[in-house]
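Asker: the sequence and its predicted three-dimensional model are supplied below.
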Amino acid sequence: MDITPLRTAVIVGSTREGRFGPTVAAWIAAEIGRRADLVAEIVDPVDGTDTVTKQLGEADAFVVVTPEYNHSYPAPLKAVIDNHYAEWRAKPVGFVAYGGLSGGLRAVEHLRPVFAELHAMTVRDTVSFHGGRERFDSAGRPLDPESLAAAQRMLDRVSWWGHTLREARAVRPYGN
């Protein structure tokens, strides 16, 4: 049994001017950093395709940080997803969503079938922030303590699936 921490790519889903995604990504990466079973690396599409590809290729698991734009997820996130294929296969994906009345959950529901098509395993538990910015303090931490509990539940699932799938891939590589 391999207990090496999972390399977890925390993907910033927005590239808009004035975006809030880096704040949310930094928070969930810090939460990951408190754990022994996961290690985080923030993946930001503004860093360029070569950097993003390398980071995704080295990841054992993913946490997608997405706002909700027009009842769905942003186009730059779709580009990151669609520009890669093998990187997602047989690996877990968790979600942290924010925005509007739905807290970004409509974006997450649109992402699930996309990742299913790529043979990724999305975890059921999701972290959601209704309204986004107003749910965080000036230091970039959530105001609601339930957010921390939701994050830990989601990360527990990402860890379980990530370790299980990593062990399975080592024994039996996932087919094309």
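Answerer: Nice, thanks for sending it over.
Asker: going by C-alpha atoms from here, please, whenever you check contacts or count neighbours.
Answerer: Fine.
Asker: in stretch 134-144, which residues are buried?
Answerer: Buried residues in stretch 134-144, defined by neighbour count with 16 or more other C-alpha atoms under 10 Å: 135-136, 140-142.
Asker: the closest residue to Gly140 other than its chain neighbours and Ile32, how far apart?
Answerer: Distances taken as C-alpha to C-alpha, 6 or more residues apart in numbering place Thr23 nearest to Gly140, at 5.9 Å, with adjacent residues excluded. From Thr23 across to Ile32, the span is 14 Å (C-alpha to C-alpha, to the nearest Å).
Asker: can you tell me the centre-most residue of this protein?
Answerer: In the chain, the residue lying closest to the centroid (C-alpha atoms, centre = their mean) is Val63, at 1.5 Å.
Asker: can you tell me the element that residue falls in?
Answerer: strand 61-67 (DSSP states H and E).
Asker: which strands or helices does that strand pack on?
Answerer: Packing partners of strand 61-67 (3 or more C-alpha pairs under 8 Å, 6 or more residues apart in numbering; DSSP states H and E): strand 6-12, helix 21-33, strand 92-98, helix 105-117, helix 145-171.
Asker: included below, for side-by-side comparison, is a second structure:
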Amino acid sequence: MKGPRRVRVALIVGSTRTGRFGPTVAEWFAGRLGRRRDIDVDRIDLAETGLPDRLPDPDEPLPPAVRALGERLAAADAFVLVTPEYNRSFPAAVKNAVDWFDAEWAGKPVTVVGYGGDADGGHAAAQLRPVFGELNAVPIRRTVTVTKVWQRFASDGSWPRRDAELDEAVDATLDQLMWWARALRQARAETPFVR
């Protein structure tokens, strides 16, 4: 693609449960990201990263899994976090992943693709806003929320079945995410981010 360089989006799968639905949602959203010629996707599955659940003292060296994931997050221009809603919030694995890092999130936009059974992921998205804001990330206004995920299979077995409202939400969210990603990438290039 000629013109501005492509935007690198880290697509983070937040569920680590056995039998989880997160990879299905992430695969669908990765397909939507792949339709755009201005995006490169780095898919990160928290179930595969091996992040420890104990944070070290500041003078301890970082574990190899943390260093490896940190490099991928640092290389990203924007983040899409795919997360279920558990008990009106997001899972512990997501908070653990967020808390391991700081500068990697700063000055970059983030959006949430939330999903659930009766819940639509909106509470998880709302609770992640102040968490990412505290880390100087930029939670964008638009998110994608999907309720009744297990009922959204099409007759051919694909997920999700066609839904004009969901398609519109995805397109609007990606347009907003790309605007912020480009603007913030340019700002970071011109002036180092001050924490």
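Answerer: Yep, it's here. What you see is a predicted model; the values in this text were computed from it and never measured.
Asker: picking that back up, out of the helices and strands packed on strand 61-67 of structure 1, which is the most enclosed?
Answerer: strand 92-98 (a mean of 28; mean count of other C-alpha atoms under 10 Å).
Asker: what's it aligned against in structure 2?
Answerer: Aligned using TM-score structural alignment, strand 92-98 of structure 1 spans residues 109-115 in structure 2.
Asker: what's the average distance of the matching stretch to structure 1?
Answerer: Mean deviation of stretch 109-115 of structure 2 relative to structure 1 after superposition (mean C-alpha distance after the TM-score superposition for structure 1): 0.7 Å.
Asker: out of the helices and strands packed on strand 61-67 of structure 1, which gets nearest to Val43 of structure 1?
Answerer: Of all those, the one in closest proximity to Val43 of structure 1, counting by C-alpha to C-alpha, is strand 6-12 (4.7 Å).
Asker: which residues touch the closest one?
Answerer: Outside of strand 6-12 of structure 1, the residues within contact range by C-alpha atoms under 8 Å, 6 or more residues apart in numbering are 21-22, 25, 28-29, 37-45, 55-56, 58-66, 77, 159, 162-163.
Asker: so how far does that strand sit from its counterpart in structure 2?
Answerer: Strand 6-12 of structure 1 differs from its equivalent in structure 2 by a mean of 0.6 Å after superposition (mean C-alpha distance after the TM-score superposition for structure 1).
Asker: so Arg89 of structure 1 makes contact with Leu118?
Answerer: Yes: using C-alpha atoms under 8 Å, Arg89 of structure 1 is in contact with Leu118, at 6.1 Å.
Asker: of these two, who's got more company?
Answerer: Set side by side, Arg89 of structure 1 and Leu118 show more neighbours around Arg89, with 21 against 18, by other C-alpha atoms under 10 Å.
Asker: Gly117 of structure 2: what secondary structure?
Answerer: Classification of Gly117 of structure 2 using DSSP: H, G, I helix; E, B strand; the rest coil returns coil.
Asker: who touches it in this structure?
Answerer: Counted by C-alpha under 8 Å, 6+ apart, Gly117 of structure 2 has contacts 147-150.
Asker: which of those residues still touch in structure 1?
Answerer: Shared contacts between this structure and structure 1 among these (both residues aligned by TM-score structural alignment, their matches' C-alpha atoms under 8 Å) comprise 147-149.
Asker: so where in structure 2 does the longest strand along structure 1 end up aligned?
Answerer: When structure 1 is scanned for its longest strand (criterion: DSSP state E), the result is strand 121-129. Using TM-score structural alignment, strand 121-129 of structure 1 corresponds to residues 138-146 of structure 2.
Asker: who's in contact with the matching stretch?
Answerer: With C-alpha under 8 Å, 6+ apart as the test, stretch 138-146 of structure 2 has contacts from 106-116, 120-122, 125, 129, 132-133, 166, 169-170, 172-173, 176-177, 180.
Asker: could you redo the last one with a cut-off of 7 Å?
Answerer: 107-116, 120-122, 129, 132-133, 169-170, 173, 177 (C-alpha atoms under 7 Å, 6 or more residues apart in numbering).
Asker: with stretch 27-40 of structure 2 instead?
Answerer: Taking C-alpha under 7 Å, 6+ apart as the rule, stretch 27-40 of structure 2 contacts 6-9.
Asker: counterpart of Glu71 of structure 2 in structure 1?
Answerer: Glu71 of structure 2 maps onto Lys54 in structure 1, by TM-score structural alignment.
Asker: what's the neighbour count on its match?
Answerer: Neighbour tally, Lys54 of structure 1, other C-alpha under 10 Å: 12.
Asker: next, the angle strand 6-12 makes with the host helix or strand of it.
Answerer: Following DSSP H and E, one finds Lys54 of structure 1 within helix 49-58. Going by axes from the mean of the first three to the mean of the last three C-alpha atoms, to 10 degrees, helix 49-58 of structure 1 is angled at 140 degrees with respect to strand 6-12.
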